[in-house]
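# just coords:
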């Protein structure tokens, strides 16, 4: 999607004091990597999206933590080295939601089959050029509607996590269960992040995670810690034809519109908004995003990993907390591989210690980074399409319907020259 003057203005507005527009030799423009505290903080900025779904799928769908985190680590490393921008890696939201809701049907082998099918689909549409053709269906109004939708969803989910009565997702007992401890921690961490949001000495996301893990240990998290090192059991998955059919109907078909609109086209558009003028944008295209997702998802499915994607919300989260280069995905990728191969059950237990409300705070700030992108729109017709998409998406369970309707309405308005 072409850059606009407004997108350049937005990028300048959002840029940190050390960002490339002010320093020509900065790694942001030169294609280098940064590995400082802000980049590290940004690397962990998207845990609010990733951990709730991943931890729930490991616990409920009986997945191997090592298989799951190793796959995430690989795709993060690939993204960091290929794009050299803070491109995120997230679990497929539709797949995760359905798998968690129907564990008796969506078994480990069905999840593996979904990763294989999803990876194969992405490789085909990327290598044949179909993804670039499909990307043309998404006008700026449609893309901004998708970004607004994800921003509002993140805000809603983040607040739900903050006000949830249970502190731990792992089921560990909270020592002060009779008090609203999760809410108190959430309010405290929200205030802390707000104070440290642009602090380079004490990065906000790292401070939130330190407070989260510390409070989790203090309030009963020790009871679920497993002091076992090394990788957990990794199983080779051989899905049956029935598994593939279940995965296609229940998981992949509902996911595809969301992946095209958000993980491919939306991520490319958000890159353009946040890194306007950066020569690295030449690679940050919808077709390339489909390719990197396909390369890792296809083989990872044979080991029962959670199917993964990129995403506009994850990019906003990494950026909001300080990530500007490929250093952030490389660091978080190495961290996940360390958990998968060295820390094993102990690493998974430590991540499960982070209170829901801390993850909720990270989600809230990611949502607040996405929603203002709507201001790039110029006409009432564009605002109409974007708001229509967001309204439908918040009312129906499958956001793909909202994107499809938005595309149709946008095409009708432009074709019939409708004025609003």
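Everything's here; your move. Keep in mind the model is a prediction, meaning the values are calculated, not measured. Residues are numbered from 1 along each chain as shown.
# please make it C-alpha for all contacts and neighbour counts, starting now.
Noted.
# distance of residue 178 from residue 357?
Going from residue 178 to residue 357 by Cα to Cα, to the nearest Å gives 17 Å.
# which of those two has more residues huddled nearby?
residue 357 (32 against 8; other Cα atoms under 10 Å).
# show me the contacts for that one.
Contact partners of residue 357, counting by Cα atoms under 8 Å, 6 or more residues apart in numbering, are 158-159, 161-164, 167, 182-183, 185-186.
# just the closest of the residues you listed to residue 367, please.
residue 158 (8.6 Å; Cα to Cα).
# now the closest one: closest residue in space, sequence neighbours ignored.
Distances taken as Cα to Cα, 6 or more residues apart in numbering place residue 360 nearest to residue 158, at 3.8 Å, with adjacent residues excluded.
# hmm, residue 167 and that neighbour touching each other?
No - look at residue 360 against residue 167 with Cα atoms under 8 Å: they stay out of range, at 11.5 Å.
# in helices, which of the contacts of residue 357 fall?
In this view, those that belong to helices under DSSP state H are 158-159, 161-163, 182-183, 185-186.
# in CSV, list the residues you listed along with neighbour count and distance to residue 150.
As requested, the ones in helices among the contacts of residue 357 are arranged in CSV below (neighbours: other Cα atoms under 10 Å; distance: Cα to Cα, whole Å):
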residue, neighbour count, distance to residue 150
158, 27, 12
159, 20, 14
161, 27, 16
162, 26, 18
163, 20, 20
182, 26, 24
183, 22, 23
185, 22, 25
186, 26, 21
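# okay, now the one to match up with it:
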């Protein structure tokens, strides 16, 4: 469950707001999870391409054909970079500060969309506001705030406990010190248990339960069986919009976050299991040259997802392979009928999940330590947000 905090809100939002084929996405991402877990032997994550998802959620004109076009073109370029050995060269040509600026801009775009979802009642398939959200109810502001506080409590930085300073000479004092240290150890154990909870998954399950409570008749709308797959038709204009608004801003993020950063992190977390940029680039490319033609969300690896899997105990490819089997079963058994349940999913809760997904993406820019790098990062962010296009910020810088 380590990287579901990113997977769940993005896929859920795109399913509700852009009619993404949920069943097909679950089937293909499940297959990706199983294969990459078997190939690499580490908890290699499979996540949605965040920049493409952010563009789709913030731009009503960026629909499923544009999403798929972006994924196919991004995957094709990554595949070529991998098989020709040009991945490392491409990495050297793209300044890290520019990529961090795009990440910050896209993360803020997620966050602003999330605030809109929480504050206003949304007609998600059309992304139109229908008025202020009420405080009470199964999709009210109070529920959203409670979920917000729960995630902060579970995922917060917590406190740094200090050890004892001096050894006491008095026996009674020593006993008191032992009691204090025991209480501290108990607090540490409790905090460790709390911090290990998969908060996003718990919130997601709560949302599903509330969806059934809000509309019990949805049970009768569930149909068993996989989704009917068909090739997505993409016009010339949709290819163009997909490349300009999706591929261009996504490509540098995929090169660094999905390939280079994952190579470095995997060598740090799993000594002796080092992967080349070429192999990761090829696998990301192949994933998006297959499933996206049938409507599956463009996918990639990610350093954040790998770190999340490791944080929650993932040490081998078995954990992501099991996750892949679970996705595959859901996609084959329930298919697109899952969308009927998700149509009743509390949008306020969805907004909270999206908020933290945006924060996670934006925080990647925190490693810009010099004034020059920070200046470039903030300039890219400002240009991307003002121009409503991460591609514009990337090209200008």
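Structure's in. What do you need? These figures come from a predicted structure and were not determined experimentally.
# before we move on, back to that, alignment lookup: the residue nearest to residue 158 of the first structure to the second structure.
Superposed on the second structure with TM-score structural alignment, residue 360 of the first structure falls opposite residue 351.
# likewise residue 377 of the first structure?
Per TM-score structural alignment, residue 377 of the first structure is aligned with residue 368.
# who's in contact with the nearest residue to residue 58 of the second structure once chain neighbours are set aside?
Of all residues not flanking residue 58 of the second structure in the chain, residue 113 sits nearest, at 6.7 Å (Cα to Cα, 6+ apart). Shown in contact with residue 113 of the second structure (Cα under 8 Å, 6+ apart): 57-58, 351, 354-355.
# I figured residue 324 of the first structure hits residue 86, correct?
Yes - in this structure residue 324 of the first structure lies within contact range of residue 86 using Cα under 8 Å: 6.0 Å.
# looking at these two, which is more packed in?
residue 324 (31 against 28).
# contacts for stretch 186-195 of the first structure next, please.
162-163, 204-205, 207-208, 211, 357-358, 360-361.
# as TSV, those residues with distance to residue 241 of the first structure would be great.
Below are those laid out as TSV (distance: Cα to Cα, whole Å):
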residue	distance to residue 241 of the first structure
162	41
163	42
204	47
205	44
207	47
208	45
211	47
357	41
358	41
360	38
361	42
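# quick check: residue 130 of the second structure is in a helix.
No - under DSSP: H, G, I helix; E, B strand; the rest coil, residue 130 of the second structure sits outside any helix and is assigned strand.
# run a quick neighbour tally on the residue nearest to it when sequence neighbours are not counted.
When the adjacent residues along the chain are set aside, residue 130 of the second structure lies closest to residue 121, with 5.2 Å between them (Cα to Cα, 6+ apart). By the criterion of other Cα under 10 Å, residue 121 of the second structure has 21 neighbours.
# residues touching residue 121 of the second structure, list them.
129-133, 347.
# just give me the match in the first structure for it.
In the first structure, residue 121 of the second structure lands on residue 165 (TM-score structural alignment).
# quick one: its match from residue 398 of the first structure, how far?
In terms of Cα to Cα, residue 165 of the first structure sits 27 Å off from residue 398 of the first structure.
# next: residue 354 of the first structure.
29 Å.
# who's more crowded, these two?
Neighbour count, other Cα under 10 Å: between residue 354 of the first structure and residue 398, residue 354 has more, with 27 against 16.
# how about the more buried one, secondary structure?
Following three-state DSSP, we place residue 354 of the first structure in the coil state.
# for residue 321 of the second structure, same thing?
helix.
# how many neighbours does the residue nearest to residue 362 of the first structure when sequence neighbours are not counted have?
Spatial nearest neighbour of residue 362 of the first structure, chain neighbours left out: residue 48 (5.3 Å); criterion: Cα to Cα, 6+ apart. If you count neighbours by other Cα under 10 Å, residue 48 of the first structure ends up with 26.
# and what of residue 391 of the first structure?
Neighbours around residue 391 of the first structure, by other Cα under 10 Å: 15.
# nearest to residue 261 of the first structure among the contacts of stretch 186-195 of the first structure?
residue 360 (24.1 Å).
# list the contacts for that closest one?
48, 157-162, 186.
# kindly recompute the last result at 7 Å.
48, 158-159, 161-162 (Cα atoms under 7 Å, 6 or more residues apart in numbering).
# same question for residue 332 of the second structure.
So, once contact is read as Cα under 7 Å, 6+ apart, residue 332 of the second structure ends up touching 27, 225-226.
# quick one: map it onto the first structure.
In the first structure, residue 332 of the second structure lands on residue 341 (TM-score structural alignment).
# ok, and the counterpart of residue 72 of the first structure in the second structure, which helix or strand is that part of?
Using TM-score structural alignment as the criterion, residue 72 of the first structure maps onto residue 29 of the second structure. Per DSSP states H and E, residue 29 of the second structure falls inside helix 22-40.
# other residues contacting that helix?
Contacts of helix 22-40 of the second structure (Cα under 7 Å, 6+ apart): 15, 43-46, 226-227, 229, 287, 291, 295-297, 317-318, 320-321, 324-325, 327-328, 331-332, 335-336.
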